[in-house]
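[1] here you go, sequence then predicted model.
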Amino acid sequence: MTARFPTYFVSHGGGPWPWMKDQFGPAYDKLEASLVDMRRQVGERPKAVLVVTSHWEAPGFITSSSAAPGMIYDYGGFPPHTYQISYPAPGQPSLAERTAALLAASGLTSGVDPQRGFDHGTFSMLYPVYPEADMPVVQLSIRQGYDPLEHILAGRALAPLRDEGVLIIGSGLSYHNLRQFGAAGREASHAFDDWLRHAMLDLDPLERSAALLRWSEAPGARAAHPREDHLMPLMVALGAAEREPAALAYHEDDFFGSLAVSSFRFGAAAA
């Protein structure tokens, strides 16, 4: 019998980091360990993974519907070999259509894109979890305008997928200010991460959702997220498990020496 899977919001790290361990050293060890452990927490093998990626924005919620997605190297300034990376996981057109239908049934603008390939918010994050790259993967865009309620509503609409063998992962970053990625971002990242962990872990579900709707009022919020694209996948992951408890899936106080970053699980891990 297929389990009801938890959902995740993952702080996915920068660029093609799993393929740059010589350059980054131990900087990503904790994140990698948390992603490897995600597989254990999920337990039963999912039928497919739906990744809500912060690296794909569209006028509506669009799903990738190719049966054999290509690669999108949406980064710059990295070594040549990182532009030859292959993560050959199959797509699943039926899941793309099912996702779009659920969103449309909830009154949300949706559609499918048969050309969209895997961006680094998907392949870099999934490689430590499923290095075999044999798990069917479908991507879901975030919606332009970054309305937090729309993204929570999208998560609510997609909640039935959890009972259909689909693992939902929101891929973003709890701190995403590339102009202050280091010591200059210490104060804002810690202030915002303290607020975010309190909101996700300590508030009851109704208060938790309400807090996310007002995220921009949090300490350090706009310094942590000048553009909130990397926060929107959190809204979807939470919305899909809105009344279930949250757990801290990953946390560092000194990411790249200074930054506080976190990932969260919504719903119970496998026994």
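    That came through fine. None of these values were measured; they are calculated from a predicted model.
[2] switch to C-alpha atoms for all contacts and neighbour counts from now on
    OK.
[3] for the chain, just list every one of the helices.
    21-24, 29-42, 93-105, 120-129, 148-158, 186-202, 205-213, 221-224, 232-239 (DSSP state H).
[4] please identify the most buried of these.
    helix 232-239 (a mean of 30; mean count of other CA atoms under 10 Å).
[5] got the angle between that helix and helix 148-158?
    50 degrees (axes from the mean of the first three to the mean of the last three CA atoms, to 10 degrees).
[6] other residues contacting helix 232-239?
    The contact list for helix 232-239, computed with CA atoms under 8 Å, 6 or more residues apart in numbering, reads 7-9, 52-54, 142, 146, 148-149, 151-156, 159, 168-172, 209, 212, 266.
[7] and with 7 Å instead?
    Residues from elsewhere that reach helix 232-239, judged by CA atoms under 7 Å, 6 or more residues apart in numbering: 7-9, 52-54, 142, 146, 148, 151-156, 168-172, 266.
[8] do stretch 10-18 as well
    Contacts to stretch 10-18, defined as CA under 7 Å, 6+ apart, come from residues 75, 82, 120-121, 124-125, 170-174, 261-264.
[9] pull out the buried residues from it.
    Within stretch 10-18, the residues that count as buried by 16 or more other CA atoms under 10 Å are 10-18.
[10] do stretch 46-54 as well
    46, 48-54.
[11] okay, now Pro59: neighbour count?
    12 (other CA atoms under 10 Å).
[12] return the residues in contact with it.
    143-144.
[13] swap in Phe61?
    Shown in contact with Phe61 (CA under 7 Å, 6+ apart): 109-111, 140-143.
[14] putting a second one here so we can go through both:
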Amino acid sequence: MPERLPTYFLSHGGGPWPFMKEQYGSTYDVLEASLKDIPRQVGAKPAAVLVVSGHWEEREFTLSSGREPGMIYDYGGFPAHTYRVQYKAPGAPEVAERAAALLAAAGQAAELDPVRGFDHGTFSMLYPVYPKADVPVVQMALKHGLDPLAHLEAGRALAPLREEGVLIIGSGLSFHNLRQFGPAGRQASHAFDAWLRFALLDLPPEQRTAALLHWDQAPYARMAHPREEHLIPLLVAYGAAEHEPAARVYHEEEFFGNLAVSSYRFGEAAAP
């Protein structure tokens, strides 16, 4: 494991997809392969994972602090067995308290929630990464208002966790307009995805930061993200590794037949 872990913005797919292989067939094969490769990139097993979930918002930044988090089945219309899925990773109260202290020291109000369970932005994404559920997990809520700068600054505040063995993951989706899944979303998803790739991989750090803070000026931004809760986790992951190189670790041009979607790593991977 490197001395400073990389951070990630991961497109987490839809609902409980890892538990629906029979229904989805090969739809998620490329995404699943990218997620399964993350342990190799990280190296040794991290002390904990901090997941910034696009499915949890609170008045202030809030961290799950229970030792045995339960499950939140925050989806509808899926087969009955997907409401019995269990991902029994332990919580990490000490990591939650450390993260809250870092946020507070940076002037960001932070709270602890001892009863919050894992939503599908966490368990569906982490199941292919750590299928044994043997890495402690803390979830962090987005802050109401979804202000890009506040979330960038939260990432900056949390950066020391990377040197303490904590893997920071922003869990969302690079294109999230459910009404445009399919042919109607092709143009918007491809244009926004191309902009995101350019911003993260080609711009120097200062311009990269400015571009992300003004993401809503990107081509087709509001068609790609009518509401940006699935994009803002990117700002936290990026803020924690702001001046480090980015790499695209997942990309598809024809997700669900028509959509361009991607995931990114910030910081160096472990040596082979």
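    Okay, I see it. Note that the coordinates shown come from a computational prediction; the quantities given were computed from them, not determined experimentally.
[15] can you pull the TM-score for these?
    The TM-score (TM-score structural alignment, normalised by the length of structure 1) is 0.99; 271 aligned residues with a CA RMSD of 0.8 Å.
[16] before we move on, back to that, nearest to Glu187 of structure 1 among the buried residues of stretch 46-54 of structure 1?
    Ser54 (23.7 Å; CA to CA).
[17] got the contact list for the closest one?
    Contacts of Ser54 of structure 1 by CA under 7 Å, 6+ apart are 121, 142, 171-172, 229-230, 232-233.
[18] switch the cut-off to 10 Å
    With contact set as CA atoms under 10 Å, 6 or more residues apart in numbering, Ser54 of structure 1 has these partners: 12, 119-122, 140-143, 170-173, 228-234.
[19] quick one: end-to-end distance for stretch 5-22 of structure 2.
    Here the two ends of stretch 5-22 of structure 2 are set 35 Å apart, with distance taken as CA to CA, to the nearest Å.
[20] correction: the previous question concerned stretch 212-230 of structure 2.
    Using CA to CA, the end-to-end distance of stretch 212-230 of structure 2 comes out at 14 Å.
[21] cool, and stretch 83-101 of structure 1?
    Stretch 83-101 of structure 1 end-to-end distance (CA to CA) = 34 Å.
[22] how about stretch 77-91 of structure 2?
    So stretch 77-91 of structure 2: terminal residues 28 Å apart, CA to CA.
[23] any idea how far Leu103 of structure 2 is from Ala109 of structure 2?
    7 Å.
[24] shared neighbours, those two?
    61, 154.
[25] sorry, back to before: now, among the contacts of Phe61 of structure 1, which is nearest to Ala270 of structure 1?
    The nearest one, if we look at the contacts of Phe61 of structure 1 relative to Ala270 of structure 1 and count by CA to CA, is Leu140, at 24.9 Å.
[26] the closest one matches what in structure 2?
    In structure 2, the residue matched to Leu140 of structure 1 (TM-score structural alignment) is Met140.
[27] now do the contacts for its match.
    Counted by CA under 10 Å, 6+ apart, Met140 of structure 2 has contacts 50-58, 61-65, 96, 99-100, 110-113, 116, 169-170, 233.
[28] now Asp216 of structure 2
    So Asp216 of structure 2 contacts 222-226, 228 (CA under 10 Å, 6+ apart).
[29] can you rerun that using 8 Å?
    Arg222.
[30] quick revisit: highest neighbour count among the contacts of stretch 10-18 of structure 1?
    Gly170 (33 neighbours).
[31] what is the burial count for the closest residue to Ala101 of structure 2 other than its chain neighbours?
    Spatial nearest neighbour of Ala101 of structure 2, excluding adjacent residues (CA to CA, 6 or more residues apart in numbering): Ala110 at 7.8 Å. The tally of other residues near Ala110 of structure 2 (other CA under 10 Å) stands at 23.
[32] my read: Ala110 of structure 2 touches Ser64, true?
    No - with contact defined as CA atoms under 8 Å, Ala110 of structure 2 does not count as touching Ser64 (11.1 Å).
[33] quick one: contacts for the most centrally placed residue in structure 2?
    For structure 2, the residue nearest the mean C-alpha position is Ser171 (1.7 Å; CA atoms, centre = their mean). Residues near Ser171 of structure 2 by CA under 8 Å, 6+ apart: 9-12, 51-54, 121-122, 125, 230, 233-234.
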